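J.: need a 3D model of the following:
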Amino acid sequence: MALALLGAPLFAKQAAPFTPPASAPKLIVVISVDQFSADLFDEYRKTFTGGFARLQQGGVFPSGYQSHAATETCPGHSTILTGFRPEHTGIIANSWTDLSVARDDKVVYCAEDETVPGSRHDADYTVSDKHLLVPTLGERMKAANPAIRVVSVAGKDRAAVMMGGHTVDELWWWNGKAFVSYAGRVTPAVVVRANAATAANVAAPQAALDVPEVCKAHDRAVPLGAGKTVGAGHFERAAGSASGFRASPAFDGAIVALAAGLVQDMKLGQGATTDIIDVGASATDYIGHTYGTEGAEMCIQLQQLDATLGSFFKVLDSTGVDYEVVLTADHGGNDIPEREIDAGLPAAQRAKVMLAPMIAGKDIAAKLGIAKPVLFGDIPNGDVYIARDLTPAQHKAVEAAAIAYYKAAPQVAEVFTQAQILATPSPKGPPEKWSLIERARASYKTGRSGELIVFLKPRVTPIPDPTKGFVATHGSPYDYDRRVPILFWRKGMTGFEHTGSVETVDIAPTLAHQIALPLTAPKMDGRCLDLNASGAPCR
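T.: From the prediction side, this is the model:
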């Protein structure tokens, strides 16, 4: 893929080939567990005996932050290996509205090329890195020394693209049927084997999984209405159910197995320099959306992922390569309101349909006598867009009416205008102390973000009807969605736990420091963390 975007270089190239010092790890392994909140890590960390247990012997940062407000998969993954917040990566949501695009579908997916004829943001799109505006660590490494290999594997295309970046040797994601990559790429034998194994897994029925003792307290069905319940299915699925496979521990098993195979077949870390592989373990997110975060399914998933990661690390051990691992998440998640209320969270509720911009816009347009749609967007990420084909007077009236509409809604916490957000400096200091508008600022990109940002109150789930699809989600500016663990491990590393807050944008500069990679422009938002002491800034 190209090293340039919109005709300008992404970053300054190194003057001469870079060679990491002898003290540097030979392989960097970056793992993102989609929707793995710090709350889940805190809840289960003492029960782990496999990969998570090993990682806890290294540098533990239990209060890492996806510090911005846009706590979705694409923005979160864009921070992990770029060192930039979404206001600079340009990835402000999984999808955003762009009323200027030529096609009828005005929603743009974060990892698509919307200029390809016939594409839609939710179907038949061409996966692309074009919307990522900054380089990843792997890109910087490869620009410094072309011999460095950059590999990215994930269950979602947006995770693989946002961690891998614009210049990769191998980039693979699961498209619902198989692991695929960009058109025209040669499929390695290890991917062929992985696809055959995955297809066989999907084709076979899955009996309900056993419930470990640690999970039995979570094992109860919760009614959601219309005869639908969650919380006691234990991943039983019919033969051929790709969606059931995706929302099960087996999905992460397939993703990690492919990553392990690429490490072995490509002999990553066995060359003259340092290689990097990014792994997006996506099952936890699908399980959170399908079953919630506090049921038996999530508990089973984390126990099995612990074992899967343990097996992965044993494969890495067998190569004899000196490798360093960092594990984090793209965002956290919120449980289903029905279970949260029983757990003593009376504020938990489902959002009213009237908050959807299209529905709110119809009410506003009728009152203003405007015979066309006036509002667009999506409440989970907060972006509300105003129609472009209005007169200045109409635009002003619609904006004022929308602000009044949302501020009057009992489930809405805040409404910010573009002018208010842009007048707010980019936030500094501990992310847990940032105001809501500062969190919005950290994920606001003019030209992509909405004219209004609407935040729901804490524990208001933006899924009005849980009987028709997903039951739980994320995307809020609150700490249950922002706070994630960050774990570093390398053989021989002195273990420590740093309880203060850090950010996921600190990961890339920290890894760059580990391999002594000079960081040229653009300057990252994150800071280097000292892994030889207690997480203080690197000296």
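
J.: when you work out contacts or count neighbours from here on, use the C-alpha atoms and nothing else.
T.: Noted.

J.: list of residues touching stretch 334-344?
T.: Residues from elsewhere that reach stretch 334-344 (C-alpha atoms under 8 Å, 6 or more residues apart in numbering): 222-224, 288, 291-294, 346-350, 459-461, 471-474, 480-481.

J.: buried ones from those, can you make that a PyMOL selection?
T.: Buried members of those, defined by 16 or more other C-alpha atoms under 10 Å, are picked up in PyMOL with:
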select buried, resi 222+224+288+291+292+293+294+348+349+350+459+460+461+471+472+473+474+480+481
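
J.: one more to line up against the first:
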Amino acid sequence: MFKKALAALMLAAPLTVLAQPPAPAASSGAAPRLIIAISVDQFSGDLFNEYRPYYSGGLKRLSEGAVFPRGYQSHAATETCPGHSTILTGSRPSRTGIIANSWIDLNAARADKMIYCAEDESHPGSSSGNYVASPIHLRVPTLGGRMKAANPATRVVSIAGKDRAAIMMGGSKADQVWWLGPKGYVSYPNVPTPPLVDRVNQIFAQRLATTNPGFDLPQQCGPKDFPVGTGPGKSVGTGRFARPADSFSAFRASPEQDAMTLAFAAAAIDSMGLGKQGQTDIISIGLSATDLIGHAYGTEGTESCIQIDRLDRELGSFFDQLDKQGIDYVVVLTADHGGHDLPERHRQNAMPMEQRVERALMPRALSEAVAARTGIGGKELIRGDGPAGDLYFDHSLSRAQRAKVEAATLALLRAHPQVETVFTKAQIAAAPSPSGPPESWSLLQEARASFDAERSGDLLLLLKPRVTPIADPIKGAVATHGSPWDTDRRVPILFWRKGLRHFEQPLGVETADIMPTLAALIHLPVPKGEIDGRCLDLIAGEGDSCEGN
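T.: Take a look at the predicted model:
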């Protein structure tokens, strides 16, 4: 599928892929001419390791480079927007300002007070669900922004399935930022659509209008092929991604989406001549299908298994195409967060303690319970974006009322059997910024890494492990992420460049380490006081790729 789409795109674009000089080896010490940063949404460390014996394409190639299987999105709020904000900034959410996919601003004019991480809420009539996309909430520069400041000739491109992935990795200085919508790839308002994107969107429309009979089941997926009930007459676990014509939702939650995004990225690299001039260019690629599949079907059925197999194949075809062009490129692949399978399947597979969150922990139910306990009514005392994470108290409360509401809320939450802990804003703010191995951090340290004094809530609610924060799987997603536990924090971090000697480092590192590591490869100084990450030495044995940075 990738090859057909890619061939169509390549035929539509003016390409010169023949007689290209071979790319130099990494051992030459020269800076690579192209940085390719790939984020596979919800590609947990567990998923990476589970299917590692079966990789034969792009994931196999990356697994032969510098491998950090215990990378960490080290913060507590393991969601898409915060995770993507760490990858190319070298900073945790406490510095990027992207504390969640959405947060509450009680001073906002809109009724729901919800702010989406990648919107500009100043536009009249906008809401967190109907917004103008923008990078304004990202408080720090990305690697591409720093590269462009050092050399304005640098081209910075970002392409993804989700707007927040493209925006958070591309940053505010990107030349091209594109993400997939129902009509094709779109960008910010008033951005002209180049001919290549028009051609990509024509191909997308043709693909969408054609049915997909589904994918064959790889041999390694056979043991996964059994149904798991998620409600009356509903089950997951046996899907093949058969899709009717014109179903955008089915297209997005299938391997087709990533194939299209990679085809677009490959065509953009060639059409723009990325990596073929004197300076180093950068392209970030957000592959979103694994996340949408994980939410819709869980992480352990045939659906997820097929997706990882197709991802491996599509990445292999993508890299093969770049090799034909003789580009000297370095790749980093990681994820914005991990994920947790649905409790119904876990209970079938030796984990009877798995459960779904009780509705009493939903913000509205909690607010009503606190109102009944305190006698303070007539207002929504507590707001939040779900049964875990930041909770915000009504600003109109008097000091005495607020103290009463906080005490009642803490008492209710700390007595609930599904709650691990609750931190107050003052507790988190007083904690020092975390340091040391991310796998050994306390929950308070993880919370501090996600904390922003302006945007974070009055309380932070953390559920116990093995409690899925989805009360009803019938109405939408069956599985999710977002917790402070390793299932959601741990992700692979893989670096590859031609000539890079393979090594594997099993100890924990952070996704915030990616940016300074790449910056060192292109000899770009980054002041240590401006970031949270550190440079990772990619040279096995003697030598240090971080030397001088």
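
J.: all strands of the stretch 351-500 of structure 1, in order?
T.: 375-377, 383-386, 412-417, 452-456, 460-461, 483-490, 496-497 (DSSP state E, counting those that start in this stretch).

J.: which part of structure 2 lines up with the fourth one?
T.: Here strand 452-456 of structure 1 aligns to structure 2 at residues 459-463, judged by TM-score structural alignment.

J.: what does that stretch contact?
T.: 387-392, 418-425, 447, 469, 483-484.

J.: average offset of that stretch relative to structure 1?
T.: Superposed on structure 1, stretch 459-463 of structure 2 shows a mean distance of 0.4 Å to its aligned residues (mean C-alpha distance after the TM-score superposition for structure 1).

J.: thinking again about what came up before, any chance of the strands of the stretch 351-500 of structure 1 in TSV, with distance to L209 of structure 1 too?
T.: Below are those laid out as TSV (distance: least, C-alpha to C-alpha, whole Å):
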stretch	distance to L209 of structure 1
strand 375-377	39
strand 383-386	40
strand 412-417	40
strand 452-456	36
strand 460-461	29
strand 483-490	27
strand 496-497	34
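
J.: wait, what's in contact with the residue nearest the centre of structure 2?
T.: With distances taken as C-alpha atoms, centre = their mean, D336 lies nearest the centre of structure 2, 3.0 Å away. Contacts for D336 of structure 2 (C-alpha under 8 Å, 6+ apart) come out as 39-43, 73, 78-84, 87, 491.

J.: skipping its backbone neighbours, what lies nearest the alignment partner in structure 1 of it in space?
T.: Counting by TM-score structural alignment, D336 of structure 2 lines up with D330 in structure 1. For D330 of structure 1, ignoring the flanking residues on the chain, the nearest one in space by C-alpha to C-alpha, 6 or more residues apart in numbering is G76 at 4.1 Å.

J.: what about that neighbour, how many residues nearby?
T.: For G76 of structure 1, the neighbour count with other C-alpha atoms under 10 Å is 33.

J.: where in structure 2 does the helix or strand hosting it fall?
T.: Taking DSSP states H and E as the criterion, G76 of structure 1 maps to helix 73-80. Mapping helix 73-80 of structure 1 onto structure 2 (TM-score structural alignment) gives residues 80-87.

J.: kindly report the same for stretch 244-259 of structure 1.
T.: Going by TM-score structural alignment, stretch 244-259 of structure 1 sits over residues 250-265 in structure 2.

J.: circling back: which of the contacts of D336 of structure 2 sits closest to G533 of structure 2?
T.: Of all the contacts of D336 of structure 2, G533 of structure 2 sits closest to I87, with 9.9 Å by C-alpha to C-alpha.

J.: enumerate every residue touching the closest residue in space to K372 of structure 1 that isn't next to it in sequence.
T.: By the measure of C-alpha to C-alpha, 6+ apart, the closest residue to K372 of structure 1 outside its immediate chain neighbours is A365, 7.1 Å from it. Counting by C-alpha under 8 Å, 6+ apart, A365 of structure 1 makes contact with A371, K372, P373, V374, V398.

J.: so what corresponds to A365 of structure 1 in structure 2?
T.: Under TM-score structural alignment, A365 of structure 1 pairs with A371 in structure 2.

J.: repeat for I341 of structure 1
T.: Alignment note (TM-score structural alignment): I341 of structure 1 maps to R347 of structure 2.

J.: what do you get for R185 of structure 1?
T.: Match for R185 of structure 1 (TM-score structural alignment): V191.

J.: what's around its match, how many residues?
T.: The local packing of V191 of structure 2 (other C-alpha under 10 Å) involves 10 other residues.

J.: could you do G450 of structure 1 as well?
T.: 26.

J.: so who does it touch?
T.: Counting by C-alpha under 8 Å, 6+ apart, G450 of structure 1 makes contact with T97, G377, D383, V384, Y385, I386, Q418.

J.: same thing with E314 of structure 2?
T.: With contacts defined as C-alpha under 8 Å, 6+ apart, E314 of structure 2 is in contact with F2, G57, G58, D258, A259, L262.

J.: sec struct for it, please.
T.: With DSSP: H, G, I helix; E, B strand; the rest coil as the basis, E314 of structure 2 sits in helix.

J.: and it, how far from S128 of structure 2?
T.: Distance from E314 of structure 2 to S128 of structure 2, counting by C-alpha to C-alpha, to the nearest Å: 33 Å.

J.: and for P194 of structure 2?
T.: 28 Å.

J.: the two: which is more packed in?
T.: Using other C-alpha under 10 Å as the criterion, P194 of structure 2 and S128 rank with S128 on top: 19 against 9.

J.: and that one, how far from A109 of structure 2?
T.: Per C-alpha to C-alpha, S128 of structure 2 is found 12 Å from A109 of structure 2.

J.: again, but for T334 of structure 2
T.: Note on T334 of structure 2: its distance to A109 of structure 2, by C-alpha to C-alpha, is 37 Å.
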